[in-house]
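Q: build the 3D model from these lines:
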Amino acid sequence: MNLKQLSHVLALADTLNFNKAAQRMHLSQSALSKSIAALEAELGIQIFERNTARVEIAPTGQHVVLHARHLVSEATNFRKNIEYLKTGELGSVALGSGPFPAACFLDTGIKEFHRRHPTVSLNLRIDNWGNLLRGLLAGELDFFMADIRNLEDDARLDITPLGGVTVTLCCCRHHPLVAGDPTRVIPPRELLDYAFATVKLPPLMFLELKQSMGLDRSDTFAVNIECDDISLLNRIVPGSDIILATGNLLMADCFRNPEVVKLNVPMSRNRFGEWALVRIKDRTLTPSAALLADLLTELIRAGSLADDARYGIAENHPLNFVA
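A: Predicted structure coming up:
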């Protein structure tokens, strides 16, 4: 028994006419008759009652026809789904992202991916790079995007650089550092007297930030609040004396709030982080995952370059970093 024989059965069941069924299946009438007779002999069941006047489905054949419809339909769907999988139009993707790239680009990327591939389901995990790496190695994620400067060399990983982010320091407009004048140039050492809030960042980033401000390595930012929920951090700023260290791209909406201002801090440069797309080197991405990875890579690289062009400051060039 094979699917071709079952298709022959359905053609005859639908038409109850050997000539019409043979035409539908692009066969000769004798070839169709032999195919059905062979299936009946294999099953030991009479599927059709036929004489010179008419063809009818035998009582014992009703069950065969019913299941043949199901099997042929499932086979058709299977072939269709395989084609979808090969083109990335069906399936699921498990994606991980650090909070910065997630807040900057993931919403735009997901909307565009869904517009192009509406049948693909997405499982999203926002976390720090360490937890994302563990999820990737455990097979829970297809790939992840994060700042990978603390990621040790690992021959198992395939790493695609994506870019970085320009940083801004924000506070409430009533903050003592601002003193009613948002344009006031803030001596970097004054920042050390206040608590910072930020997402979980590599220690190297804080070192680079201090160096760009001309602070000593021994100077320490009081990072009292670490949280990977960007929206929560944004809500902490108004009405507090907390300084939020975040990315310019993340604050576009928040800066429309008159209660939140940027601190005007001199910096020698303003581009930090090494975002990358990380996957298992010898693990082939599904077509759907590959399409999403390509889309996000293109989107983040373009956005990172645009962000750098607007806010980035050349190395060793002291300049206030007010947009």
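Q: C-alpha from now on. contacts and neighbour counts both.
A: OK.
Q: what about E42, how many residues close to it?
A: 10 (other C-alpha atoms under 10 Å).
Q: tell me which element it falls in.
A: According to DSSP states H and E, E42 maps onto helix 29-43.
Q: any buried residues in that helix, and which?
A: 29, 32-33, 35-37, 39-40 (16 or more other C-alpha atoms under 10 Å).
Q: one more: stretch 213-226?
A: Buried, per 16+ other C-alpha under 10 Å, within stretch 213-226: 213-215, 221, 223, 225.
Q: now swap in stretch 290-297 and tell me
A: Of the residues in stretch 290-297, 290-293, 296-297 count as buried by neighbour count, 16+ other C-alpha under 10 Å.
Q: which is the next helix or strand following the helix or strand harbouring L66?
A: Assessed by DSSP H and E, L66 sits inside helix 59-87. Remark: after helix 59-87, the chain's next helix or strand is strand 91-97, criterion DSSP H and E.
Q: so how far is the helix or strand following that following strand off the chain centroid?
A: Using DSSP H and E, the helix or strand that directly follows strand 91-97 along the chain is helix 99-101. Centre-to-centre, helix 99-101 and its host chain are 12 Å apart (C-alpha atoms, centre = their mean, to the nearest Å).
Q: residues in contact with helix 99-101: which ones?
A: 126-128, 145-146, 199, 228-230, 247, 250, 275, 300 (C-alpha atoms under 8 Å, 6 or more residues apart in numbering).
Q: do stretch 75-89 as well
A: Residues from elsewhere that reach stretch 75-89 (C-alpha under 8 Å, 6+ apart): 90-91, 117-120, 286-291.
Q: run this one through as well so I can compare:
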Amino acid sequence: MNLKRLEHLVALVEEGTFAAAARRVNRTQPALTRSIQTLEDEAGLPLFDRAARGVTLTSTGQMVLERARRILFEASCLERDLQLVQQNEMGSVRFGLGPFAGAMFLSPVLRVMQRDWPKLRVSAEVNSGEALFAALQAEQLDFVVAAERTMPLTVEMEVRSLKPDPIALFVRPTHPLCGSPVSLAQIRDARLATVPLPSTAHELWRTLLRCRPGEDVLPRVESNDFRVLAELASHDDVVLIAPNRALTRELESGELVQLRVDDLRELRVQYSIAYLAHRTLSPAAERAIATFETVD
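A: Prediction:
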């Protein structure tokens, strides 16, 4: 099987008819038909069911399509990487971070990458775990940095763990709860602010705060923009749920302080780097990941 025939297969599936697919790959319709027939001969089984209105994949065709897309993607990556080696360039990298991970890692990572590889093109997206892993699965991102508990089990990934980080509750110094130990009941009644939490994290906080059956603890304010939440907590009487490291600047300046909460055990969040198991990382992505591991 050669790459051109695999490209023809993908085009036929995506366009739906031989005529449209032929136009897309700049071939005559008879030439495209022969290419698909040769591919079916090599497979030893029909890959398409033909009908007057177009074609549909057989079960064998679906399997070949999935492999073909992987092969074509890897071939494209190989061609790109060889060009980068020839040009002594690093190319580009696209990665995503959850809101907490973005607040902790993005600034120092970008500083190091711009210092060490100024020609590298970097695209960094901060978003919810659900959106990031959908983009990763669609191969729109090279890798994702997020809390492990937000990672879907349905996507086959390689995972590199970073150091776990403590997460706690923070308020401005003039907050009514500041200055003395606070009870779990007071936290349950407080105006909580945080990034959108997955259901697993939400249940964990219900357990940590010892909610009664039927009792729920919902944040009053949620946002993917963590810096906005930190600014809000510095100027308003909300209680911010956040990793300590994400608030280094605010804690050092005294804008925010950590609440002392009776009977609230220490919570640590495991952050990790995830990428698709079947995808070969580019040199640029490998160096970006190494930077995250260095600044961790």
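Q: and the residue nearest to A147 of the second structure when sequence neighbours are not counted, how many residues sit next to it?
A: Using C-alpha to C-alpha, 6 or more residues apart in numbering and skipping residues adjacent in sequence, the residue nearest A147 of the second structure is Y271, 4.2 Å away. A count of nearby residues for Y271 of the second structure, using other C-alpha under 10 Å, gives 23.
Q: residues contacting Y271 of the second structure?
A: 101, 145-148, 161-165.
Q: reformat the residues you listed as JSON lines; add secondary structure, distance to T56 of the second structure and neighbour count.
A: Shown next, in JSON lines, are the contacts of Y271 of the second structure (DSSP: H, G, I helix; E, B strand; the rest coil; distance: C-alpha to C-alpha, whole Å; neighbours: other C-alpha atoms under 10 Å):
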{"residue": "A101", "secondary structure": "helix", "distance to T56 of the second structure": "43", "neighbour count": "21"}
{"residue": "V145", "secondary structure": "strand", "distance to T56 of the second structure": "38", "neighbour count": "31"}
{"residue": "A146", "secondary structure": "strand", "distance to T56 of the second structure": "38", "neighbour count": "29"}
{"residue": "A147", "secondary structure": "strand", "distance to T56 of the second structure": "40", "neighbour count": "23"}
{"residue": "E148", "secondary structure": "helix", "distance to T56 of the second structure": "39", "neighbour count": "17"}
{"residue": "S161", "secondary structure": "strand", "distance to T56 of the second structure": "42", "neighbour count": "15"}
{"residue": "L162", "secondary structure": "coil", "distance to T56 of the second structure": "45", "neighbour count": "19"}
{"residue": "K163", "secondary structure": "coil", "distance to T56 of the second structure": "48", "neighbour count": "12"}
{"residue": "P164", "secondary structure": "coil", "distance to T56 of the second structure": "48", "neighbour count": "15"}
{"residue": "D165", "secondary structure": "strand", "distance to T56 of the second structure": "50", "neighbour count": "18"}
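Q: map E250 of the second structure onto the first structure.
A: Superposed on the first structure with TM-score structural alignment, E250 of the second structure falls opposite C254.
Q: let me know whether that match touches V260 as I believe.
A: Yes: with contact defined as C-alpha atoms under 8 Å, C254 of the first structure reaches V260; the gap is 7.0 Å.
Q: which one's more surrounded, the two?
A: Neighbour count, other C-alpha under 10 Å: between C254 of the first structure and V260, V260 has more, with 22 against 16.
Q: not counting its neighbours along the chain, what's nearest L232 of the second structure?
A: Closest to L232 of the second structure by C-alpha to C-alpha, 6+ apart is V238, at 7.6 Å.
Q: list the residues that contact the aligned partner of that neighbour in the first structure.
A: Under the alignment (TM-score structural alignment), V238 of the second structure pairs with I242 in the first structure. With contacts defined as C-alpha under 8 Å, 6+ apart, I242 of the first structure is in contact with 171-172, 194-197, 236.
Q: conserved subset of those in the second structure?
A: Contacts conserved in the second structure for the contacts of I242 of the first structure, using both residues aligned by TM-score structural alignment, their matches' C-alpha atoms under 8 Å: 171, 194-197, 236.
Q: got the contact list for L264 of the second structure?
A: Contacts of L264 of the second structure were listed using C-alpha under 8 Å, 6+ apart, and they are 184, 208-209.
Q: strands of the stretch 101-250 of the first structure, start to end?
A: 120-126, 143-147, 157-165, 167-172, 195-198, 222-226, 243-247 (DSSP state E, counting those that start in this stretch).
Q: got the angle for the third one vs strand 143-147?
A: Relative orientation of strand 157-165 of the first structure and strand 143-147, computed by axes from the mean of the first three to the mean of the last three C-alpha atoms, to 10 degrees: 40 degrees.
Q: what's the mean deviation for strand 157-165 of the first structure versus the second structure?
A: With mean C-alpha distance after the TM-score superposition for the first structure, strand 157-165 of the first structure departs from the second structure by a mean of 2.3 Å once superposed.
Q: how about residues contacting that strand?
A: 247-249, 271-281, 297, 300-301, 304-305, 307-308.
Q: now the angle from it to strand 243-247?
A: Using the same axes, to 10 degrees: strand 157-165 of the first structure against strand 243-247 is 120 degrees.
Q: who wins on neighbours among the contacts of helix 99-101 of the first structure?
A: M145 (32 neighbours).
Q: that residue: what's it in contact with?
A: Taking C-alpha under 8 Å, 6+ apart, one finds 96-98, 101, 275-278 in contact with M145 of the first structure.
Q: repeat that for R69 of the first structure.
A: L10.
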